[in-house]
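**Student:** got a sequence here, can you build the structure:
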Amino acid sequence: MSLAVLALILFVSIFLLVLYGYPVAFTLGGLSLIYALCFLDFAVLSLLPNRIMGVMDNSVLLAVPLFVFMGIMLEKSGLAERMLNSMASLFGRVRGGMAVSVVIVGALLAASTGIVGATVITMGLISLPPMLRKGYPPTVATGVIAASGTLGQIIPPSVVLVLLGSVLQVSVGGLFRAALYPSLLLVAAYIVYILGLGALRPRLFPVAVEGPAWDRTLLVKVLQSLFLPLLLIVAVLGSILIGLASPTEAAGVGAAGAVLLTWTQGRLDWDVTRTVCRDTTHLTSMVFMILLGATTFSLVFRELGGDRFLVQLIERSDLPEYQFLALVMVVVFVAGFFIDFIEIVFIIVPVVTPVFVAYGTDLIWLGILLGINLQTSFLSPPFGFALFYLKGVAPPEVTTGHLYRGIVPFLIIQVILLTVVVFFPEWLGVR
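**Tutor:** Predicted structure coming up:
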């Protein structure tokens, strides 16, 4: 049996074990080491410490714990509740206005935090009960909240894009810039869908606030609630987009800004600080353990010749670039039904990247496509993590069936956006 075939067996074995429920980090690293000891020269393992130190020395990856800290700290600040209340007052007189408010606040939280789990849980706690009380059907309310909460997957500063930048070895700042227009288009598509369906089927999107039109006091209240989050977004994203700071430096500014914002809201105390630091350490440790396991897998897979075998296989099959891209997108989409986005980034993406390099594919464009596709992994039944997060904080009368049915229209919107980015990247400045 050739080593290249063993590389593919290694890949399939890891994928199956992860599906079976084994820890991702230890499956990636442990099984790869077993294959290396059995089928490769022992000297190959001497390369592993340098690879691991290369990961640990990567300053771009320092942005991960800083963005995670920023997101969790902002979750504790109470700003999301203030924003939602003021936005609901502003748009509540429009049919479907409360749902539009959830989408806008979800987008702002995504641009402030980039942490999907924190956003979904926060939005579920503060917006689901009021939406149900106002007469929104559970399918509509849960669909809007889950879709809005996962905008942090693609709206910069996204942890997903940071990890993709590391795996694809492209500029994270370039990914942030390229993701800006598609993410805004996705937010706009959600809002258009809500307002359009509200006009066609008024029963689904009731008017949440009765009374006179907007006045100056309400507008001032809205601006006050938005000022601090927007200031943080401008400080973090603006410094990256204009080239003033690297993603890591901007993440440091964002983490410090999140602490100040929480302090201004009177929520900063020892218990909050301890909780935020503990959760940040937990999430960061999980990501980096998976990353180290993925580094081991990548080394062994390449030493077995798996990447060269795949490139030669695609070249012999004469498969055009777009057909191979479609195949990868389908695989990532289906994998998102069963495994987390971090696992997809570190298992599937490194395997297919050499093939795209051989095609001469723009890797920034590829990163945006993968980011949009990975967003669906949080929403796709039966194992979409955003659905689990939301179900955990939903009232008892909201069933899993409500969540599954409610998310379908938003999944369709995401697939449409993915298609647009594939065929018209120049329109969005992605390629």
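**Student:** going forward, measure contacts between C-alpha atoms and count neighbours the same way
**Tutor:** Noted.
**Student:** wait, Val209 touches Arg93, no?
**Tutor:** Yes. Counting by CA atoms under 8 Å, Val209 touches Arg93, with 5.0 Å between them.
**Student:** ok, the residue sitting nearest the centre point of the chain to Ala386 distance?
**Tutor:** Centroid-nearest residue in the chain: Gln153, 2.0 Å away (criterion: CA atoms, centre = their mean). Applying CA to CA, to the nearest Å, the value for Gln153 to Ala386 is 11 Å.
**Student:** likewise for Val24?
**Tutor:** 19 Å.
**Student:** what residues are up against Leu61?
**Tutor:** 162-163, 166, 248 (CA atoms under 8 Å, 6 or more residues apart in numbering).
**Student:** among those residues, which ones are in helices?
**Tutor:** Within the contacts of Leu61, membership in helices is found for 162-163, 166, 248, as judged by DSSP state H.
**Student:** if we can go back for a sec, can you put the contacts of Leu61 in CSV and add neighbour count and distance to Thr217?
**Tutor:** Compiled in CSV, the contacts of Leu61 are given as follows (neighbours: other CA atoms under 10 Å; distance: CA to CA, whole Å):
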residue, neighbour count, distance to Thr217
Val162, 25, 40
Leu163, 22, 43
Ser166, 17, 47
Thr248, 23, 39
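**Student:** for the comparison step, fold the sequence that follows:
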Amino acid sequence: MEWYEALALLLGSIVALMAVGMPVALAFLAANIIGAWVFMGGERGVSALLNNGLGSLTKFALVPIPLFLLMGEIFFHTGLGARMFNAIDRLLGKLPGRLSYVTVLGGTGFSTLSGSSMGSTALLGSLMVPEMTARGYKKHMSIGPILGTGGLAIIIPPSALAVLLATLAQIDVGALLIAGIVPGLILAGFYIAMIWAQCRFDPGAAPAYEVTPMSGRDKLWLILRDVVPMIGVMVLTVAGMIGGVFTPSEAAAFGALGVLILAAAFRCLTWEAAKKSVTGALKVTLMAYLIVFGSATFSQLLAFSGASRGLIGWATGFDLEPIAMLLVMFGVLLVLGMFMEQISMMLLTVPIFFPLATQLGFDPIWFGLIMLLALEISFTTPPFGLLLFVMKGVSPPDTSMRDIYTAAFPFIGCSLLLVALLIAFPQLALWLPGR
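**Tutor:** Sure thing, here's the model as predicted:
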């Protein structure tokens, strides 16, 4: 069988099973079994493939995923996240557009820990949009920052999605997490500048309103009580990885323990909150592990059938510069994001894109960061980006899709500008990991 026939069989089986309503992870598992039967000698091949797939789940690199997710779930269900949101809101005082800034700053913290752009968008949309609407904010000032927080959340550590991508691509988890720090800060700067410019040129977009004044002493106490402890756990977690004190797995354990201690110290660690936190983290972890299993076996089948080698040879046979091929892969991710969730997209593309990127001479950490940004941008790209429809579901009834598209474009532009900077200056991502 030719490589393109093998690729068509594998991908066609997945698409067909997804079309009849089978969950993506199970569709990949079923397609892998079909492929193993065809390419690896029937029942014996299926048994060997499943054994190899189970081996992929024993990697120590997977440990940070449940711990980072547990960290985020505790942060949310115990109310620690709400305390930080409220503190930032009060500290900003009468700053024009302050609720937009609160959304970016506080939302990024929650989204990073939760590892779910769809979940964080739904939460922030239902929490912040009604409040901003009641304060007279125009729709692009309330909706845009919420859609933009995903771009920050996916690259600023700790990011469960980055850990999963690194595991699937078999690259250094710690290096990918650390590589996102400088680009993440740059993107945050772009977002803040965007909000400032929108308020500057249209002061009525985010009208000021009276707030209870606070003394300097009260502000200091609020920072020390409700901001520093929460941010401190994240900073220490990341600093420990950068300094070589923690491995990514140890850093995740330290972060989860830190948030747990904070919740107990603030007397908000109830049995109900603990149960919801563990249940939420367990559900996403099981899905992530099933994804890893499916991806590992899919990669083996692509290699065993010759599809990987043939596809790479075909793609590199074009007279295209490596950057042109990068833009093609970026475009594929943008299109897939209109129809698929991020983890599903990774499952489909990582086994194909990373070997191709290596062949083209791209640094795998740098390419992983570009891919993470592409995954997030695709989620908010009109007309069919999935986050746009999530936002529509939690926005006021008079919000049109056109309003949501208009709000998304400036923040998509910020993310694309960051991608352009990373392509022009790769050391923005590679300097801190020392590559």
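**Student:** TM-score of the superposition?
**Tutor:** Overlay of the two chains. TM-score (TM-score structural alignment, normalised by the length of structure 1): 0.92; 431 aligned residues with a CA RMSD of 2.4 Å.
**Student:** the residue nearest to the centre of structure 1 - nearest residue in space that isn't next to it in sequence?
**Tutor:** Gln375 (5.5 Å; CA to CA, 6 or more residues apart in numbering).
**Student:** quick one: contacts for that neighbour?
**Tutor:** Contacts of Gln375 of structure 1 by CA under 8 Å, 6+ apart are 150-151, 153-154.
**Student:** what about it, helix or strand, and which?
**Tutor:** helix 363-377 (DSSP states H and E).
**Student:** need the next SSE after that helix, C-terminal direction.
**Tutor:** Next along from helix 363-377 of structure 1, by DSSP H and E: helix 385-393.
**Student:** what sits up against that following helix?
**Tutor:** Under CA under 8 Å, 6+ apart, the answer for helix 385-393 of structure 1 is 116-117, 120-121, 124-125, 142, 146, 149-150, 340, 377-379, 381, 398-400, 403-404.
**Student:** show the contacting residues for Phe353 of structure 2.
**Tutor:** Met329.
**Student:** next, the buried residues of the biggest helix by length in structure 2.
**Tutor:** Counting by DSSP H, the longest helix found in structure 2 is helix 271-305. Residues 273-274, 276-278, 280-282, 284-285, 288-303, 305 are the ones in helix 271-305 of structure 2 that count as buried (16 or more other CA atoms under 10 Å).
**Student:** packing partners for it?
**Tutor:** Helix 271-305 of structure 2 is packed against helix 3-19, helix 24-39, helix 43-56, helix 64-77, helix 160-169, helix 342-359, with contacts defined by 3 or more CA pairs under 8 Å, 6 or more residues apart in numbering; DSSP states H and E.
**Student:** tell me the most buried of the ones you listed?
**Tutor:** By mean neighbour count, with neighbours taken as mean count of other CA atoms under 10 Å, helix 64-77 ranks first of those at a mean of 26.
**Student:** between helix 160-169 and it, find me the angle.
**Tutor:** Here helix 64-77 of structure 2 runs at an angle of 170 degrees relative to helix 160-169 (axes from the mean of the first three to the mean of the last three CA atoms, to 10 degrees).
**Student:** mean shift of helix 64-77 of structure 2 relative to structure 1?
**Tutor:** On superposition with structure 1, the mean distance recorded for helix 64-77 of structure 2 (mean CA distance after the TM-score superposition for structure 1) is 1.0 Å.
**Student:** and that helix, how far out from the chain's middle?
**Tutor:** 14 Å (CA atoms, centre = their mean, to the nearest Å).
**Student:** and what of stretch 59-66 of structure 2?
**Tutor:** Worked out by CA atoms, centre = their mean, stretch 59-66 of structure 2 lies 16 Å from the chain centre.
**Student:** gap between Val159 of structure 1 and Gly211 of structure 1?
**Tutor:** For Val159 of structure 1, the distance to Gly211 of structure 1 - CA to CA - is 42 Å.
**Student:** wouldn't Val182 of structure 2 be in contact with Pro426 here?
**Tutor:** No. Using CA under 8 Å, Val182 of structure 2 makes no contact with Pro426, being 11.3 Å away.
**Student:** please name the nearest non-neighbouring residue to Val272 of structure 1.
**Tutor:** Nearest to Val272 of structure 1 is Lys76, by CA to CA, 6+ apart, at 7.2 Å.
**Student:** thinking again about what came up before, residues that sit against both of Gln153 and Ala386 of structure 1, list them.
**Tutor:** Val116.
**Student:** residue contacts, Thr103 of structure 2?
**Tutor:** Thr103 of structure 2 neighbours (CA under 8 Å, 6+ apart): 124, 128, 145-146, 149.
**Student:** repeat that with 7 Å
**Tutor:** 145-146 (CA atoms under 7 Å, 6 or more residues apart in numbering).
**Student:** element containing it?
**Tutor:** Per DSSP H and E: helix 98-114 holds Thr103 of structure 2.
**Student:** average offset between that helix and structure 1?
**Tutor:** Mean deviation for helix 98-114 of structure 2: 2.5 Å (mean CA distance after the TM-score superposition for structure 1).
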